[in-house]
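Asks: using only what follows, build the 3D model:
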Amino acid sequence: MDITIYHNTRCGTSRTTLALIRNTGVEPNVIEYLHNPPSREELVAVIEKAGISVREAVREKETLFKELGLDDPAVSDERLLDAMIEYPILINRPFVVTPKGARLCRPAELVLDILPLPQKGAVNRADGTPLIDALGQKVTQA
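Replies: This is a model prediction of the structure:
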């Protein structure tokens, strides 16, 4: 099973997404993009496959986003891509690519739409709240 996650070990959403992938019994290709950033071509391909805009792929919460003036709506997609390549911390996460498609998995449960296999057991979010129950079913929040 060919599944790739662009992962940041310090991100709770990314860790939860990785746990959901592994909960299907599949060990994905984990790319720690801060240490092994994608090429510009790979980044563009993942963004396009996920069906989002370049601006949606930028992590706006990073201090660097404002420091570089990227918060100006007039900044072009090309400039945003240049910044993400130069500073991978600006790439929003986690991106997941499977045979069923690609998603920016914010929130983590968006990965469920593109996983080819079902969940096998319980998974909690990074904050400890249940996401998947012991039967592999999504927990609905009251």
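
Asks: going forward, measure contacts and count neighbours with C-alpha atoms only.
Replies: OK.

Asks: any idea which element L131 lies in?
Replies: For L131, the host element (DSSP states H and E) is strand 130-132.

Asks: which neighbouring elements make contact with that strand?
Replies: If contacts are counted by 3 or more Cα pairs under 8 Å, 6 or more residues apart in numbering; DSSP states H and E, strand 130-132 sits against strand 123-124.

Asks: helices or strands next to the strand it packs on in the packing?
Replies: Counting contacts by 3+ Cα pairs under 8 Å, 6+ apart, strand 123-124 packs against helix 12-22, strand 130-132.

Asks: which one of those is the most hemmed in?
Replies: Of all the helices and strands packed on strand 123-124, helix 12-22 has the most neighbours on average by mean count of other Cα atoms under 10 Å, namely a mean of 22.

Asks: to check against the first, give me the structure of this:
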Amino acid sequence: MIKIYHNPRCSKSREGISELDNINQPYEVIKYLENPITKEELIAILKKLNYKPIELVRTKEAIWVENFKGKNLSDNDIIEAMVQYPKLIERPIVINGNKAIVARPKEKIKEIL
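Replies: Below is the predicted model:
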């Protein structure tokens, strides 16, 4: 089943939900701010995305700028930051089996169907 890591307050995330509705395939919504992602889940997502941890960080987010910007951080440090502050995670993330994308723009979802 397709999964979408969703933040209802994010317009891009809502667009991802709308795109999935239009595709008319079942999907599971994971509201990752309410049900935080574990470190293990985040590592698995990064592998499916084929991303380095910093590529999944919203580097303009105030939490990042105030606490992490300009620091020499390891990949593990960045992962720990995203686990501690899930708002730092780029969204929406859509997963279909072993494939994943950050659905920006929403049309990218079709790449993993």
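
Asks: fetch the TM-score of the aligned pair.
Replies: The pair, once superposed, lands on a TM-score of 0.92 when counted by TM-score structural alignment, normalised by the length of the second structure; 113 aligned residues with a Cα RMSD of 1.4 Å.

Asks: still on that earlier bit, relative to the second structure, which residues correspond to the strand holding L131 of the first structure?
Replies: Aligned by TM-score structural alignment, strand 130-132 of the first structure corresponds to no residues of the second structure.

Asks: so who does the residue most central in space within the first structure touch?
Replies: Nearest to the mean C-alpha position of the first structure, by Cα atoms, centre = their mean, lies P94 at 1.5 Å. By Cα atoms under 8 Å, 6 or more residues apart in numbering, P94 of the first structure lies in contact with 5-8, 13-14, 17, 104-106.

Asks: now swap in G51 of the first structure and tell me
Replies: G51 of the first structure touches R103, counting by Cα under 8 Å, 6+ apart.

Asks: and it, how far from I31 of the first structure?
Replies: Separation of G51 of the first structure from I31 of the first structure (Cα to Cα, to the nearest Å): 20 Å.

Asks: aligned to K47 of the second structure, what sits in the first structure?
Replies: Aligned against the first structure by TM-score structural alignment, K47 of the second structure finds its counterpart in E48.

Asks: now the helix or strand where its match lies on the second structure. Mean distance?
Replies: Taking DSSP H and E as the criterion, E48 of the first structure maps to helix 40-50. Compared with the second structure after the fit, helix 40-50 of the first structure shows a mean deviation of 0.6 Å (mean Cα distance after the TM-score superposition for the first structure).

Asks: buried residues of that helix, list them for me.
Replies: In terms of neighbour count (16 or more other Cα atoms under 10 Å), helix 40-50 of the first structure has its buried residues at 43-44, 46-47, 50.
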